[in-house]
Structure formats: C-alpha cells, structure tokens
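Asks: Just to be clear, the model below is a prediction. Sequence and coordinates:
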Amino acid sequence: MSRASWPPARALTAAAVCAASLLALCGPAVADGPYGIDDLRGAPPAPTENLLDEHGVQFLPRRGVAEPPRVSALSWAVTDLRGHRILAAKDAHRQLPPASTLKTLFALTVLPKFSQGAVRTVSSSDLAGIEAGSALAGLKEDMPYRVADLWHGVFLSSGSDAVHALAAMNGGWTKTIDDMQATADRLGAHDTTVESADGFDTPGQFSSAYDLSLFGQAGLTNRDFARFAATKTAHLPEDAGEDAYGIQNTNRLLVGSHGVTPYDGLIGVKNGYTTHAGNTLVAAARRGGRTLLVTVMNPQSGAENAVYEEARALLDWGFAAAPRAAAVGVLPTPAPDRRDPGTERAAHQAPRTALHQASTARSAGHQDDVILLSFSAAGVVALTVLGTALWWRRQPSGADGGGPEN
C-alpha cells in the first residue's frame, strides 16, 4: 500500500468500528423489553391463545404497567379497540345472565333492517307478552312512532315494549330470537344462548363478558348504534308536540345520576339489571384518539352503584395501561354486515385480524428502529471521513501516514 492511501483507509476502518460500536450500544436501548420501545406501537397479543379460558384474573405483568384494580364483579374485560386487544379480564368466558346488555345483540340484529324514518303504529299485539317487571319506554297502543323513536326507547329506557314493537316488525318474537342467535354465531359469540330478545331472565339464556364485548365492539362500527348508545335524552315520540314526553338514558355513567359522576369521554353503550343477573354494563369511552370498552357483570360488593364505579376504575386503569400493556387476548375484527354499507366500509378499512394488526405494528417498529440506526451509523461514517479528509489536505506533501510500507 502506498504512503498516500494509508490515512483514508485508516479513517474508513475507524469509521466502520465507530458505526459497529454505535449499533451495539443502541441495540439494547431500543430493545426496551422483548418487543421494542414500550410506548411506540403498543404491546403484542397474548403469547397464549387460550389465556382467556383460564379461571380468575388474567393480566400479563410488564414493566411500568400497574396491575388492574380489584373489583367484585364475577366477570369483566377491558379492551383497547385500537388493535382489539383485551388488556385484562376475569373469567371472560364465564356464562352468566346478561340482562338488558343483551339488547346490544338485538340492536346489531334488527337495527340495519329498517329506515329510521319508517313509521310503526303500535298495536295491542305488539305489546303482548311483555314480562311483568320489565322496564318500559311507555309506548301507547294506536300511536304512530318512527323507528328512531322506538330505538330511543330501547337504548335510553331499556324498554321491553320498544323491543317487542321492533321484533313484531322483524317478523315476530321467535324469529327475532333466532336471528339474534345467528348474529351471535356470525360474530363468534359462542358463550351466548338467546331465549328472550329483551334480555329478561329466561331459563337457559346466557352470555359472557367476552361475548358482550364483541357486541359492543361491533355496535360501535354502526353509526346509528353508536349514536343511540351515546344519546342522553330524547322526546318520545320526537315529533308528537305536546303529546311527547322526555326520557333519559338509564346509564348512570353516561348521564350522571343517582350519585354517579358522569365519566369523562364516555360514549355509551348499554346497562342492564335483573334479579337473577344482577347489574351488568357494557361501557365505552374515548380519550386522546383511543377507545376503550369495558364489560362488567354482576358485582358482588352490594354497593348501590358498584357496576358503574367498578367500570370507572377499570376504564381509568385501561387508559393508563393501554400504551404499554401486553394483551391477554384479542377480539376478532367485526365481520361486515351486508345490510349496513357503513359497517361494511369500516370493516374493509380495518386489518383483517387483530393479530395481523399487532404483527404489522411490531414490524413497522422494527423497521423504524433499523432506519434510525442506519442513519446514525451513516452520520458517523460521513463525519469521520470528512474530518480525515480535511486533516489530510493540511499535511505537507509526502507526509508519512505512520504505517509501514508494503
């Protein structure tokens, strides 16, 4: 090697060593935990497919993530709808009576079938068969109601009379139950057996926190469902003038009543109560572009507002934990309902599965890390070569580079 070529070669070698050192030093800093920087793109799905089948509370400890709060509900689940990740759950597949939270499945089944402006004149046969003790919206025989009025009665008043009127439009009570079961099967809600369209206590009727979360997730992709679920007050019938009367949503966490403070960012979905089921609640809230869905079934504490306060505690935990928490499972992406073009478009825009979405996020994160390190290493090389070139130009002609000649 000539005397003139040695310093640039030495500079390039030094640059390569620096770049390699930079890669080695930056690697552990980027790999903060097994899946990269915690806050970049969320945690991966659970490593165990059947984790939700296990008894008790399911939560994967992770650095910087507090354990979920201890609540008295027999079953519950916290889902981050960004990625459909279940962050924590207790007995998610335990079959329990759902009470009026089953009306979410009723709405998923019947809501897309009729125009909101269609009119139904309620008949005595529409209101036949309502179980004693059922919640009512106060529908009157021979009174015309728009379909939107009837849905206000379902979502706000949890009215079995409104459910019966809509079921009559759908072809009858028995057909509606069969249709609801078919919808549950389509969504993969295998814990759910439908025996009553309004959720009233009926032998053999069950659902689970997992299935109710499926219904809530699917419902929020439907614009009408989401709008009714978030409505706090309405007039029934809306266009009846002096004959109209006001109704208020019975979801205390949404409206703030009976000693419950409304939850900041709550967007619905549905509450329920029967003697056998106890209190049940599916609640969704949105903050900072993130939507969480919490399902709580049958709190055992005995406190009057336990279902709402336990849902509040789980939502608070979820918003704090979601950026870093590892998932214990995933909800499948809702399959499009061909009857609702809005739902179909939303489903086509989403990734095919939550597992695919999580995998894509991890791949993107890895690519970003590689790009960042590549630019850093290139910068070191460029600065080293430039500095060496400037130094070499300042040396006298024929200066010895300090290495042996060959």
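Replies: Great, that's in hand.

Asks: For the rest of this, base every contact and every neighbour count on C-alpha atoms.
Replies: Noted.

Asks: Can you classify P68 as helix, strand or coil?
Replies: Look at P68: counting by DSSP: H, G, I helix; E, B strand; the rest coil, its state is coil.

Asks: What count of nearby residues applies to it?
Replies: Taking other CA atoms under 10 Å as the criterion, the count of residues near P68 is 21.

Asks: Please report the distance of the residue sitting nearest the centre point of the chain from V330.
Replies: Centroid-nearest residue in the chain: L81, 2.1 Å away (criterion: CA atoms, centre = their mean). Separation of L81 from V330 (CA to CA, to the nearest Å) stands at 9 Å.

Asks: Repeat that for D161.
Replies: Distance from D161 to V330, counting by CA to CA: 35 Å.

Asks: the more surrounded of these two?
Replies: With neighbours defined as other CA under 10 Å, D161 and V330 compare such that D161 has more, 28 against 24.

Asks: Within the helices and strands, which one has the more buried one?
Replies: helix 160-169 (DSSP states H and E).

Asks: So which elements touch that helix?
Replies: Using 3 or more CA pairs under 8 Å, 6 or more residues apart in numbering; DSSP states H and E as the contact test, the elements touching helix 160-169 are helix 147-155, helix 173-187.

Asks: and the comparison structure, right after this:
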Amino acid sequence: MKKIVCAVLVFLSLLPLSAAGAVNAKSAIVLDGLTGAVYFELNADEQLPMASTTKIMTAIVTIELGDLDREYEVKREYTLVEGTSMSLREGERLTIRDTLWGLLMLSGNDAALALAGEGGGMENFVAKMNAKAHELGLENTHFDNPHGLDSEGHYTTARELALLAAYALRDETFREIVSSTSHSAAGRSMTNHNKLLRTYDGACGVKTGYTRRAGRCLVSAAERSGRRIVVVTLNDPDDWKDHAELLDLGFSKFEERPLQTAGCEVGACTVYGGVPETVPLLAGETLTAWLADGEQPQVVLHGPHFTYAPVFGSAYFGRIEYRLGGETLAEGQVAYGADSARAAEKKSLWERIREWLFG
C-alpha cells in the first residue's frame, strides 16, 4: 500500500500544474508572447468575465486611434461611474495620453469612460473594441463596456485574453505604461499596483482586475533573454503566487542555443566584374538565443544583393538578423569572407584585329 501511495505522489509531481491542483484559478494559460505556443492551460476556452483586464483592449483601441496628445475637457458623464478611479473632475483639461496612464496604472473606470467618449462615443467605441477582437480572431470575446464592470454580454477566455495581451505588448506606448512602476501626469502621482513589477525578475506588466462576479483576474508578462511569457488567470484568489510559478514554468521551456559562431559562413554575394564572381559572407560574432524545442528562427541578411569588384575580405557587408514571431531574437555584423579582384577587361573585336594587323 505504501508503495502505491508513493507511486501516486511521484506521478502527481510530474503532472502539469493543473492536474496536480497547484493553480487556484478557474481558468488559466501560459502563452509564448512571440510564437503563441501554449505551455500550460486550465479551462482556457471557458467564457468568463474579466473585470478591469478589459482595459487592455480599451487602451489598444485608443492608441490605434492616434492623436494621443490631443487635449480635451472632462465631461460630467465621464465621472459618473463606480469603482476604481483616476479622480477626473468635470471641466478639467488633460490629454488622451495622460488619461491612458490613468486607465492602465490606476485602473480608472472614469478614464475608460473618458477615452470612449473622446474616441467616438460609448456605443461607437465599444463597437470598435469588438471589431478589434474580431480582427484578432478572438471569437469567444465580447465587450459591453470599456471598463470591465459586470455585464451579461461582457466576457472572454484565458486563451483569448493572453493573445490580446501578447498583441498589445508589441506596441511601444502600451508597453511603456504597463511596465512602469510609477508616473506623474495631469497633476497626479500614479503608482502601479502590479506587485510582480517589483518582485519578479523581468516582469513587464500588464493588468489587474476584480469584481465580485469575475473574482480576481490577472494578466502578467515577463521578458528574459529576448523571450516573453504571458500568463492569464481568471477568478484566482491566489493570483500573485500562481503567476510567479506559471511564469517560471514558461521560462523553463527555453534553453540557450547557438545560432552562429564567429567566422562561420552565413551566405554568399555575387561580385560583378570580379574574380572570383562569388565571395562567401562570414559572421562577425557568435550569437545565441533562448529557444524552445523545435523552434527555428528565420534568418534575414541585410545588405546588397550584389556588388562590384574589387571586394576586400573582412570588409563590412551588412547585418544578419534572427527573427521569431515577428520580433528580433539576435543580430550581428557580416563581412565579406574573401577578396575579389577586378577582372582584366576584354578587348573589343576591332582592338583584337588591329593588334593582329599592326602588332
């Protein structure tokens, strides 16, 4: 009997976190932010309310509308909302950009109403949120409002929320805001309440959320060695602990691998009018990247398709770039690997006849 119990315990220790009961969430996922690969999931396709993590979409729609430095006047209707607030005051003037900071850092529901109002009106703005969800292929997501307060038609899944976050993190403005621990704007001192920014190595955002119906919702991300992991938990009473463990799980999938060694051949270049007519291209340095099993980065050479003689070995050719999921993993310089002298010019037929006749 003891042997059976021990065997069961060993088996459970080898199971994914969900099977071993270590994740407290109703729904969860660990997603590779570059490739979209899933390293862990728990009820990841169940439609659930997502509270203020809604504001990830509110922010992206606002950013993509542009004109972030436009100033506007706060209307009374923007201030009439319950829950978390950036304390907008009727008649106050501030920019869309400052309001974005209040939306994401202070989780201001009033900021969400202001951005929707200034982004074409509530109904129109929410329609844009749903259109963006459709554009991104988020077919199990629907928005009723820009702030995330409970509503029957307001839901997403852990999988689709992670995909949305991965998309949002590709935007420089969004990434700057959610990765900042503090900020001053519009006469306000803002502090980011995302604990992971202070406690987890490489954490870079993104958004917390809570309502009674949704429970504690959290979207987090971290970057290490050029790789980004996105974690989502919905209705998780112990989300901070779970996210640290799930981020660790994500990063455990990677190992450092060589991409090239200094001096290795990475291509060739045609030399017009040269001898030889083709010269090798050599890597200027050793490059490595953190990769998961089976990943093959795309190799892109940046330089001329051809050149003219003479060419000198070790002269600068251009750059080599290794890309994965549309982002750069590593890059370095490339040099010509051999000389190519200018070929002797061929004489014309008339020149050869004259030389034959007259010596």
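Replies: Thanks, I have it. Keep in mind that this is a model prediction, so the values were computed, not measured.

Asks: how many neighbours does the aligned partner of L156 of structure 1 in structure 2 have?
Replies: Correspondence of L156 of structure 1 to structure 2, assessed by TM-score structural alignment: M105. Neighbouring residues of M105 of structure 2 were enumerated by other CA under 10 Å; the total is 26.

Asks: Quick check: chain neighbours aside, which residue is closest to M105 of structure 2?
Replies: Counting by CA to CA, 6 or more residues apart in numbering, M105 of structure 2 lies nearest to N192, which is 5.0 Å off, once chain neighbours are set aside.

Asks: what about that neighbour, neighbour count?
Replies: Counted with other CA under 10 Å, N192 of structure 2 comes out at 24.

Asks: and what of I96 of structure 2?
Replies: The local packing of I96 of structure 2 (other CA under 10 Å) involves 23 other residues.

Asks: From S160 of structure 1, how far off is F106 of structure 1?
Replies: For F106 of structure 1, the distance to S160 of structure 1 (CA to CA) stands at 11 Å.

Asks: Name the residues contacting each of those two.
Replies: Taking CA atoms under 8 Å, 6 or more residues apart in numbering as the criterion, F106 of structure 1 and S160 both touch D198.

Asks: Contacts for stretch 290-303 of structure 1 next, please.
Replies: Applying CA under 8 Å, 6+ apart, the contact partners of stretch 290-303 of structure 1 are 71-82, 96, 98, 209, 212-213, 216-217, 277-286, 306-307, 310-311, 314-315, 318-319.

Asks: And these, which of them are buried?
Replies: The neighbour count (16 or more other CA atoms under 10 Å) marks 71-81, 96, 98, 209, 212-213, 216-217, 277-286, 306-307, 310-311, 314-315, 318-319 as buried among the contacts of stretch 290-303 of structure 1.

Asks: Tell me which of these fall in helices.
Replies: 209, 212-213, 216-217, 306-307, 310-311, 314-315, 318-319 (DSSP state H).

Asks: Closest to Q349 of structure 1 out of those residues?
Replies: Nearest to Q349 of structure 1, judged by CA to CA, of those is Q217 at 15.3 Å.

Asks: what's the counterpart of S124 of structure 1 in structure 2?
Replies: In structure 2, S124 of structure 1 lines up with R76, judged by TM-score structural alignment.

Asks: so who does the aligned partner of E172 of structure 2 in structure 1 touch?
Replies: Here E172 of structure 2 is matched to R223 in structure 1, going by TM-score structural alignment. Shown in contact with R223 of structure 1 (CA under 8 Å, 6+ apart): G342, T343.

Asks: quick one: R223 of structure 1 and A277 of structure 1, what's the gap?
Replies: Going from R223 of structure 1 to A277 of structure 1 by CA to CA gives 29 Å.

Asks: likewise Q95 of structure 1?
Replies: 11 Å.

Asks: From V206 of structure 2, how far out is the equivalent of T101 of structure 1 over in structure 2?
Replies: The pairwise alignment with structure 2 assigns T101 of structure 1 to T53, based on TM-score structural alignment. Look at T53 of structure 2 and V206 of structure 2: by CA to CA, they are 9 Å apart.

Asks: The two: who's more crowded?
Replies: V206 (31 against 25).

Asks: sec struct for the counterpart of the more buried one in structure 1, please.
Replies: Matched across to structure 1, V206 of structure 2 falls on V269, judged by TM-score structural alignment. Recorded secondary structure, V269 of structure 1: strand (three-state DSSP).

Asks: Could you look up the SS state of the closest residue to T54 of structure 2 other than its chain neighbours?
Replies: Spatial nearest neighbour of T54 of structure 2, excluding adjacent residues (CA to CA, 6+ apart): G148 at 5.2 Å. Assigned by three-state DSSP, the conformation of G148 of structure 2 is coil.

Asks: Just give me the neighbour total for the alignment partner in structure 1 of G148 of structure 2.
Replies: Mapped onto structure 1 by TM-score structural alignment, G148 of structure 2 lines up with G199. With neighbours defined by other CA under 10 Å, the count for G199 of structure 1 comes to 27.

Asks: And G199 of structure 1, how far from A346 of structure 1?
Replies: Following CA to CA, the distance that separates G199 of structure 1 from A346 of structure 1 is 28 Å.
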